[in-house]
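*Asks:* heads up, no residue letters with this:
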């Protein structure tokens, strides 16, 4: 048996969830935006993990089917390919059997050959149905942005695999137990011309099958190349998304630190505001007290002004009375002095000089009193 051992190692990449934004007094719009982004990243991560698991399962099924096909003996593979002859080959075979009827003599052998060919056609249909379940599967896979990528799959090539199998066959050689019975189910007594026609028909059918196989191989190789390019694009997209995620995480960390600083500043401002409100309240109380005291002082001042006006009038009256009284007193004093002088002149003539001196003093005093008034 010839087996092809293929091992794949998968590297899974998943979108890591972004950390929860800090709870606090941040703006409602930015907080909702961060929560929405976080939920979107979680949903994408879950979808990518599910698609990755599905892709891994499909790849394991393909590898298992391929190993089953490759582990089968070469003889069974050749027989399975022989069983996949379509109705065109059966028509050619039936035409060859008609010519065999005309060339061969015993009729019983021809009848047996026809029955064997019909049995072979029936078994070919069964083999076609059985072999269809062994064919490799290449389902249409909707690859996500972040999938499990086989590392050895990038170096896979059908041409390399075929060359490797041919090299193994050349080294080991074709097994001796392969049953190369081309005329299985046909009588050995047929002529050379019928054999040639049968072989030509079989060769034509095998050539068509080979062309189909080559076409399928080329098609699969093109699909593999397309998948490689898609995987490369998905890797680049995944790297871009990882960079954006890292950038968003750094931005969220910055926003978190800024939010904490703003919370601290807000707490300080809140304390300052509360102290300012207390001071304002005390100042309002003082202002009310000052207003009440000012109104009381204004009332008192008004009363004092009224009393001052009264006292002013009384003072002016008293001053006028004082002036009159002072003049009367001065006149009385002057007259008294004059009378005394006269008395002195009368009584004592020898004191004349002293009387004159006293009279002059009396005049001076009267003048001083007049000036003061």
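*Replies:* Thanks, I have the structure now. Here the structure is a predicted model, which is why all the values come from computation and not from measurement. Numbering: from 1, shown residues only.
*Asks:* switch to C-alpha atoms for all contacts and neighbour counts from now on
*Replies:* OK.
*Asks:* which helix in this protein runs the most residues?
*Replies:* Counting residues, the longest helix found in the chain (DSSP state H) is helix 192-347.
*Asks:* tell me the angle the helix or strand where residue 367 lies makes with helix 192-347.
*Replies:* Residue 367 is part of helix 352-372 when elements are defined by DSSP states H and E. Helix 352-372 and helix 192-347 are oriented at 150 degrees to each other (axes from the mean of the first three to the mean of the last three C-alpha atoms, to 10 degrees).
*Asks:* Other residues contacting helix 352-372?
*Replies:* Helix 352-372 is contacted from outside by 326, 327, 330, 331, 334, 337, 338, 341, 344, 345, using C-alpha atoms under 8 Å, 6 or more residues apart in numbering.
*Asks:* Identify, from those, the entry nearest to residue 318.
*Replies:* Distance to residue 318, by C-alpha to C-alpha, is smallest for residue 326 among the contacts of helix 352-372, at 11.9 Å.
*Asks:* What separation do you get for the closest one and residue 219?
*Replies:* Distance of residue 326 to residue 219, given as C-alpha to C-alpha, to the nearest Å: 147 Å.
*Asks:* what do you get for residue 225?
*Replies:* Counting by C-alpha to C-alpha, the gap from residue 225 to residue 219 is 10 Å.
*Asks:* More neighbours: which of the two?
*Replies:* Remark: of residue 225 and residue 219, residue 225 carries more neighbours, 15 against 12, as counted by other C-alpha atoms under 10 Å.
*Asks:* where along the stretch 51-200 of the chain do the helices fall?
*Replies:* Assigned by DSSP state H, counting those that start in this stretch, the stretch 51-200 of the chain shows helices spanning 74-83, 87-103, 107-132, 158-172, 192-347.
*Asks:* Second structure for comparison follows:
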């Protein structure tokens, strides 16, 4: 009976140890789950941000496409005008060349926008890091500027006092001059 009791006690200890291990595993799993939930929420917000950036880029692309269509229509009108007005052919050619250059430039911009739309996700992370560094730098500059402004305010106060003293001295000199004139006038 004692041997059975000892083996049962040993079995109970093993089960207790196993329970403790399972509890610690459960705790670790819960912590991992909360960490992953936080990570998922951050990634969802970033995905929303990238989605908004993508929508903005698409709107810009649509606007540029409409501008390209409008420029192409203008180009067709310019060709018609060129046929009708042979006397103003040189001026029309200049305008046509400008319109073609603008159309090419807008097409190039459109292609750049399409390409940059693909690179926005990577660039955004770099931009965030750069902005953080710039923000720290600007905070430091802000502190320096505030200190400079405080020093300037002190200097302004000192200058105002000096100005008051100079004006008071000038008033005193006027009164001395008038007094001297009065004495000279009284002697005459």
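*Replies:* Here it is on my side, so go on. Every value quoted in this text rests on a predicted model; they were computed, and no experiment measured them.
*Asks:* Superposing both, give me the TM-score.
*Replies:* For this chain pair, the superposition-based TM-score is 0.42 by TM-score structural alignment, normalised by the length of structure 2; 89 aligned residues with a C-alpha RMSD of 2.2 Å.
*Asks:* before we move on, the earlier item: what residues of the helix holding residue 367 of structure 1 count as buried?
*Replies:* Judged by neighbour count (16 or more other C-alpha atoms under 10 Å), helix 352-372 of structure 1 contains these buried residues: 355, 358, 359, 362, 366.
*Asks:* Repeat that for stretch 113-133 of structure 2.
*Replies:* For stretch 113-133 of structure 2, using 16+ other C-alpha under 10 Å, the buried residues are 113, 117, 120, 121.
*Asks:* longest helix of structure 2?
*Replies:* helix 89-187.
*Asks:* list the helices and strands it packs on?
*Replies:* helix 2-84 (3 or more C-alpha pairs under 8 Å, 6 or more residues apart in numbering; DSSP states H and E).
*Asks:* Tell me what angle the helix it packs on forms with helix 89-187.
*Replies:* Interaxial angle of helix 2-84 of structure 2 relative to helix 89-187 (the same axes, to 10 degrees): 100 degrees.
*Asks:* how far is helix 2-84 of structure 2 from where the chain is centred?
*Replies:* Averaged C-alpha coordinates place helix 2-84 of structure 2 at 23 Å from its chain's average position (C-alpha atoms, centre = their mean, to the nearest Å).
*Asks:* now swap in stretch 42-60 of structure 1 and tell me
*Replies:* Chain-centre distance of stretch 42-60 of structure 1: 21 Å, with C-alpha atoms, centre = their mean.
*Asks:* Would you mark the buried spots in that stretch?
*Replies:* In stretch 42-60 of structure 1, counting by 16+ other C-alpha under 10 Å, buried: 42, 44, 45, 47, 48, 49, 51, 52, 55, 56, 58, 59.
*Asks:* Pull the distance from the longest helix of structure 2 to the chain's centre.
*Replies:* How far helix 89-187 of structure 2 lies from its chain's middle: 19 Å, per C-alpha atoms, centre = their mean.
*Asks:* Next, the buried residues of stretch 224-242 of structure 1.
*Replies:* Residues of stretch 224-242 of structure 1 classed as buried by neighbour count (16+ other C-alpha under 10 Å): 224, 228, 231, 234, 235, 238, 242.
*Asks:* Please check the contacts of helix 352-372 of structure 1 and keep the buried ones.
*Replies:* Looks like the contacts of helix 352-372 of structure 1 have 326, 330, 334, 337, 338, 341, 344, 345 buried, using 16+ other C-alpha under 10 Å.
*Asks:* Out of the residues you listed, which comes closest to residue 129 of structure 1?
*Replies:* Taking C-alpha to C-alpha as the measure, residue 129 of structure 1 sits nearest to residue 326 out of those, at 158.4 Å.
*Asks:* Reformat the buried residues of stretch 224-242 of structure 1 as TSV; add distance to residue 274 of structure 1.
*Replies:* As requested, the buried residues of stretch 224-242 of structure 1 are exported to TSV (distance: C-alpha to C-alpha, whole Å):
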residue	distance to residue 274 of structure 1
224	72
228	67
231	62
234	57
235	57
238	52
242	47
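*Asks:* Could you measure from the most centrally placed residue in structure 2 over to residue 143 of structure 2?
*Replies:* Compute the mean C-alpha point of structure 2, and by C-alpha atoms, centre = their mean the closest residue is residue 131, 6.6 Å away. Counting by C-alpha to C-alpha, the separation of residue 131 of structure 2 from residue 143 of structure 2 is 18 Å.
*Asks:* how many other residues sit next to residue 100 of structure 1?
*Replies:* The burial count for residue 100 of structure 1: 20, using other C-alpha under 10 Å.
*Asks:* Pretty sure it sits against residue 194.
*Replies:* Yes. Residue 100 of structure 1 sits in contact with residue 194 when judged by C-alpha atoms under 8 Å, with a separation of 6.3 Å.
*Asks:* Buried residues of stretch 250-266 of structure 1, list them for me.
*Replies:* Neighbour-count burial for stretch 250-266 of structure 1, counted by 16+ other C-alpha under 10 Å, picks out 252, 256, 259, 260.
*Asks:* Residue 90 of structure 1: what's it in contact with?
*Replies:* residue 121.
*Asks:* Could you report the distance from it to residue 42 of structure 1?
*Replies:* Remark: distance between residue 90 of structure 1 and residue 42 of structure 1 (C-alpha to C-alpha) = 59 Å.
*Asks:* go on, residue 83 of structure 1?
*Replies:* 52 Å.
*Asks:* Let me have the buried residues of stretch 42-60 of structure 1 in a markdown table, extended by distance to residue 35 of structure 1.
*Replies:* Below are the buried residues of stretch 42-60 of structure 1 laid out as a markdown table (distance: C-alpha to C-alpha, whole Å):
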| residue | distance to residue 35 of structure 1 |
| --- | --- |
| 42 | 11 |
| 44 | 14 |
| 45 | 15 |
| 47 | 19 |
| 48 | 20 |
| 49 | 21 |
| 51 | 24 |
| 52 | 26 |
| 55 | 30 |
| 56 | 32 |
| 58 | 35 |
| 59 | 36 |
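*Asks:* if we can go back for a sec, can I get the contacts of helix 352-372 of structure 1 in JSON lines with distance to residue 284 of structure 1?
*Replies:* Listed next are the contacts of helix 352-372 of structure 1 as JSON lines, based on distance: C-alpha to C-alpha, whole Å:
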{"residue": "326", "distance to residue 284 of structure 1": "59"}
{"residue": "327", "distance to residue 284 of structure 1": "62"}
{"residue": "330", "distance to residue 284 of structure 1": "65"}
{"residue": "331", "distance to residue 284 of structure 1": "67"}
{"residue": "334", "distance to residue 284 of structure 1": "71"}
{"residue": "337", "distance to residue 284 of structure 1": "74"}
{"residue": "338", "distance to residue 284 of structure 1": "76"}
{"residue": "341", "distance to residue 284 of structure 1": "80"}
{"residue": "344", "distance to residue 284 of structure 1": "84"}
{"residue": "345", "distance to residue 284 of structure 1": "86"}
